[in-house]
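1. Sequence and predicted structure below; questions after.
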Amino acid sequence: MTAPFDDVPTLTIADDEAHSQKLKPSTVDEAVRLFREGGALRLHGAIPLEFLEELDGHYRKRYWSELESTDKEDRRPLFTVDVEGPFARPQFYANPLVFPIIERLLGDDCILGACSSVVSFPGAPDQFTHRDSDSLFGDFAYDVKLPPYALTVLMPLVDADAETGSTEVWPTTQHEPDFEKAKATPPVHPVVPRGSIMMTDSRVVHRGARNRSERVRPLVYCSYHRHWFRDYGGYETRPPISINPIEYARVPREYRRLFSWGFDRYLKIRVKRGARRVALDVLPQRVLLPLKHALKSR
């Protein structure tokens, strides 16, 4: 941890962990402890820079129009990122230097609830202060007593700092049911350089800071949920997850449950029932019976 301006729970991936792409059990334990206490965790060195370059290159080619200009009043376009190219690799959605922490926090049957990007253009103002999820039971007095049930992993493609705009966090506010009291406490403004990530509890109070620079600040984020939780807020006009059947078929079996919730698990049953109804009900009544009557009348 550094100065109060940047005082957020932080861990740095050790060289041997980065080389082996495997976290030590003690690192996972410490990360889980810090996250549960503070509601946020910055992890330095979580994404190898070579892989980040691949993600960045694909992103800028695929979403170049989103980076050229915006007609959004808040100068923060938000869109779903397709799970394709380097974004379809387990190294992205199940990062071995991050995912073990997520599974410890949310269970080994957790799902990928959303994969999106928000772009902050020069001049973008401070975002409104908010929590990422609504109360499960209509009163945060209940929610704050629960273990984490949803979290977001923020991955800036450029350094997120005081100039480009970091994500301001009000630490420990996942334990405060009163929103006004929560945001009355001083926030921290963590610098998240390229290759680092920031994890936030869905209940922690936060906001995107203004972009004072002349640079566009693209940020990709993945939201992970306990298997029973769904967040439908903000997805009225876009899907939270976008993965085509070909890419889904390539997902290693151990990770398919991350995406399978987004498919209609009852589709095959509905198709079979529909076909059966056509064969046994609709077809006889609308085709075979008239044909039978026509033949009789001859």
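-> Sure thing, it's come through.
2. only C-alpha atoms for contact and neighbour calcs from this point on.
-> Will do.
3. In the stretch 1-150 of the chain, what residue spans correspond to strands?
-> 10-12, 40-44, 78-80, 111-120, 150-156 (DSSP state E, counting those that start in this stretch).
4. Which one, of the ones you listed, ends up nearest to residue 90?
-> strand 111-120 (11.9 Å; C-alpha to C-alpha).
5. Tell me which residues of the closest one come out buried.
-> 111, 112, 113, 114, 115, 116, 117, 118, 119, 120 (16 or more other C-alpha atoms under 10 Å).
6. again, but for stretch 86-95
-> Applying 16+ other C-alpha under 10 Å to stretch 86-95 flags 86, 87, 88, 89, 91, 92, 93, 94, 95 as buried.
7. got it, and stretch 54-70?
-> 55, 56, 58, 59, 66, 67.
8. Pick the one among the residues you listed closest to residue 4.
-> Nearest member of those to residue 4, counting by C-alpha to C-alpha, is residue 56, at 30.8 Å.
9. Which parts of the stretch 151-298 of the chain are helices?
-> 179-184, 245-250, 257-260, 267-277, 283, 289-296 (DSSP state H, counting those that start in this stretch).
10. and the second one, how far from the chain's centre?
-> Centroid separation for helix 245-250 versus its chain: 19 Å, with C-alpha atoms, centre = their mean, to the nearest Å.
11. So what touches it?
-> Applying C-alpha atoms under 8 Å, 6 or more residues apart in numbering, the external contacts of helix 245-250 come out as 83, 84, 88, 256, 259.
12. okay, how far is it across stretch 58-73, tip to tip?
-> Distance between the two ends of stretch 58-73: 27 Å, counting by C-alpha to C-alpha, to the nearest Å.
13. hmm, who's touching it?
-> 76, 77, 85, 86, 119, 216, 218.
14. Could you do stretch 92-105 as well?
-> 13, 17-18, 21-23, 28, 31-32, 46-47, 86-87, 109-110, 112, 147-149, 222, 224, 255.
15. if I look at the closest residue to residue 195 other than its chain neighbours, how far off is residue 197?
-> Spatial nearest neighbour of residue 195, chain neighbours left out: residue 47 (4.6 Å); criterion: C-alpha to C-alpha, 6 or more residues apart in numbering. Shown here: residue 47 relative to residue 197, a distance of 8 Å by C-alpha to C-alpha.
16. How about residue 235?
-> 24 Å.
17. Looking at those two, which one has more neighbours?
-> residue 197 (20 against 13; other C-alpha atoms under 10 Å).
18. which ones are touching that one?
-> By C-alpha under 8 Å, 6+ apart, the neighbours of residue 197 are 42, 43, 44, 45, 46, 47, 153, 154, 155, 156.
19. can you list these in CSV and add neighbour count?
-> Formatted as CSV, the contacts of residue 197 follow (neighbours: other C-alpha atoms under 10 Å):
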residue, neighbour count
42, 25
43, 21
44, 18
45, 20
46, 24
47, 23
153, 23
154, 21
155, 25
156, 25
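20. structure B:
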Amino acid sequence: METDEYSGRIPEIRLPIGADASAPNTQLLSTGFDAFQKNGCLLIRNAFDKSELQQLRTPLLEQYREMMDQKTRGQSRDLREGYYKRRMLRIKLEKGFKSRSIWANKTVFPLINRLLGEQAILGKITAVVAWPGAPSQQMHFDHPDLFASYEISKFAHKLPTHCLQLVLPLVDITMDNGPTRCWPGSHKLAQGDRVNVDPQSGYSDPLTTLGDCFLIDFRTLHSGLCNNSNRWRPVLFITYQRPWFRDASNYYRIFTPKISDQDFLNIPDELKFSVEHATPQLRRLFVQ
């Protein structure tokens, strides 16, 4: 496994292709943990099976069409920039999306679980689809600091991660179709200082091939860039959080994951804690 030391760009770990995923990768757990804590983002290459990701494109399109056909609101929302050229939708845990190799990947999930205090729960699974012509987003972070006071927020660099996203593209990401630009280390800044970061410097553009993913702290500055290609850019965003955290800024009630009781019973016991809030009975309590 190769790793790049922090050099003003997103740290990168390259896993060997076809590596045994039946047991946690000890190097990823140690090196990846330290790199993410320092930078608030981490690129992991060869983490997912390419053929499985390819097979998700069709059910994603089906869910997208279903969303567009719905007359009621609530299943999706337009992001501010791009209107219908950039759409976010909740992913239903059905067909290929309910596979644990997607939402609890044996290679990546142990690292996520360690970063979140060994109690990671699945917050939501969404997809952002950027069609040709979708413009760039503004630089932003995904959630306000836990404590609004600047006097407390300025100690953010001492706080561990409470929520993060696994960004999983379903196509190769190039400068043509637009990567998710990140500002490594920005998660250590207080919210009041983060908004003053120069958007023209200190960033990293992770270019990926199918099977790569990257993790990003909820506090890390980032921006989805424009899609100048003639093809769609579908990207999954899988949110994990500590069990006490609730996302109050990103339509939490709309995007809370849903899983049937029967599918829940088929999940390995060691993973039930991560999704038990998504079953019908507990979900009603979880979102009220």
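-> Arrived safely. All values derive from a computational prediction rather than experimental measurement.
21. Now the buried members of the contacts of stretch 58-73 of structure 1.
-> Counted by 16+ other C-alpha under 10 Å, the contacts of stretch 58-73 of structure 1 give 76, 77, 86, 119, 216, 218 as buried.
22. For those, work out which two are farthest apart.
-> The largest separation in these, counting by C-alpha to C-alpha, is between 76 and 86 at 24.0 Å.
23. residues in structure 1 aligned with stretch 206-226 of structure 2?
-> Aligning stretch 206-226 of structure 2 against structure 1 (TM-score structural alignment) gives residues 190-210.
24. Work out the gap between the matching stretch and the centre of the chain.
-> On C-alpha atoms, centre = their mean, the centre of stretch 190-210 of structure 1 falls 13 Å from that of its chain.
25. what comes up buried for it?
-> Those would be 190-210, for stretch 190-210 of structure 1 by 16+ other C-alpha under 10 Å.
26. what's the closest of the contacts of stretch 58-73 of structure 1 to residue 164 of structure 1?
-> residue 216 (7.6 Å).
27. How about the contacts made by the aligned partner of residue 136 of structure 2 in structure 1?
-> Aligning on TM-score structural alignment places residue 136 of structure 2 opposite residue 126 in structure 1. Residues in contact with residue 126 of structure 1 (C-alpha under 8 Å, 6+ apart) are 207, 208, 209, 210, 211.
28. Nearest residue to the second one in space, ignoring adjacent ones along the chain?
-> Setting aside the residues directly before and after it, residue 208 of structure 1 is nearest to residue 167 in space (C-alpha to C-alpha, 6+ apart), at 4.4 Å.
29. Wait, the one you found touches residue 205, no?
-> No. Contact criterion C-alpha atoms under 8 Å: residue 167 of structure 1 and residue 205 do not qualify, at 10.5 Å.
30. coming back round to it: looking at the buried residues of stretch 190-210 of structure 1, which are in strands?
-> 197, 198, 199, 200, 201, 205, 206, 207, 208 (DSSP state E).
31. Distance to residue 136 of structure 1 added to those, as CSV?
-> Listed next are these as CSV, based on distance: C-alpha to C-alpha, whole Å:
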residue, distance to residue 136 of structure 1
197, 27
198, 24
199, 21
200, 18
201, 14
205, 16
206, 19
207, 21
208, 24
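32. If we only consider those, which is nearest to residue 275 of structure 1?
-> residue 201 (45.1 Å).
33. Quick check: the gap between that closest one and residue 11 of structure 1.
-> Distance from residue 201 of structure 1 to residue 11 of structure 1, by C-alpha to C-alpha: 16 Å.
34. which among the contacts of residue 197 of structure 1 gets closest to residue 136 of structure 1?
-> Nearest member of these to residue 136 of structure 1, counting by C-alpha to C-alpha, is residue 153, at 21.0 Å.
35. now the strands of the stretch 1-150 of structure 1 as CSV including distance to residue 229 of structure 1?
-> Putting those into CSV (distance: least, C-alpha to C-alpha, whole Å) gives the following:
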stretch, distance to residue 229 of structure 1
strand 10-12, 27
strand 40-44, 20
strand 78-80, 19
strand 111-120, 9
strand 150-156, 8
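36. looking at the ones you listed, which is closest to residue 239 of structure 1?
-> strand 78-80 (6.8 Å).
37. So which bit of structure 2 is the closest one matched to?
-> The aligned range for strand 78-80 of structure 1 is 88-90, by TM-score structural alignment.
38. Other residues contacting the matching stretch?
-> Contacts of stretch 88-90 of structure 2 (C-alpha under 8 Å, 6+ apart): 64, 67, 75-79, 124-129, 254-255, 257.
39. ditto for stretch 133-146 of structure 1
-> 174, 175, 176, 177, 178, 202, 203, 231, 233.
40. please redo it, this time with the cut-off set to 10 Å
-> Stretch 133-146 of structure 1 has contacts (C-alpha atoms under 10 Å, 6 or more residues apart in numbering) with 149-151, 173-179, 201-204, 229-233.
41. what's the answer for stretch 47-55 of structure 1, then?
-> With C-alpha under 10 Å, 6+ apart as the criterion, stretch 47-55 of structure 1 contacts 13, 18-19, 21, 56-59, 85-87, 91-92, 95-98, 155-157, 194-197, 220.
42. do that again at 7 Å, thanks
-> Contacts with stretch 47-55 of structure 1, where a contact means C-alpha atoms under 7 Å, 6 or more residues apart in numbering, come from 86, 87, 195, 196.
43. residues in contact with the second one?
-> If I follow you right, that is residue 87 of structure 1. residue 55.
44. Please tell me which one of the contacts of helix 245-250 of structure 1 counts the most neighbours.
-> Result: residue 83 is most packed of the contacts of helix 245-250 of structure 1 (other C-alpha under 10 Å), 19 neighbours.
45. Starting from residue 216 of structure 2, give me the distance back to residue 29 of structure 2.
-> 16 Å.
46. Residue 242 of structure 2 pairs with which position in structure 1?
-> Under TM-score structural alignment, residue 242 of structure 2 pairs with residue 226 in structure 1.
47. Surely its match and residue 150 touch.
-> Yes. Here residue 226 of structure 1 lies in contact with residue 150, judged by C-alpha atoms under 7 Å, at a distance of 6.3 Å.
48. Which one's more surrounded, the two?
-> residue 150 (26 against 21).
49. show me the contacts for that one.
-> Residue 150 of structure 1 neighbours (C-alpha under 7 Å, 6+ apart): 201, 202, 224, 225, 226.
50. Burial check on residue 199 of structure 2, number of neighbours?
-> Residue 199 of structure 2 has 16 neighbours, counted by other C-alpha under 10 Å.
51. Skipping adjacent residues, who's closest to it in space?
-> Residue 199 of structure 2 sits nearest to residue 139 (C-alpha to C-alpha, 6+ apart), 6.7 Å away.
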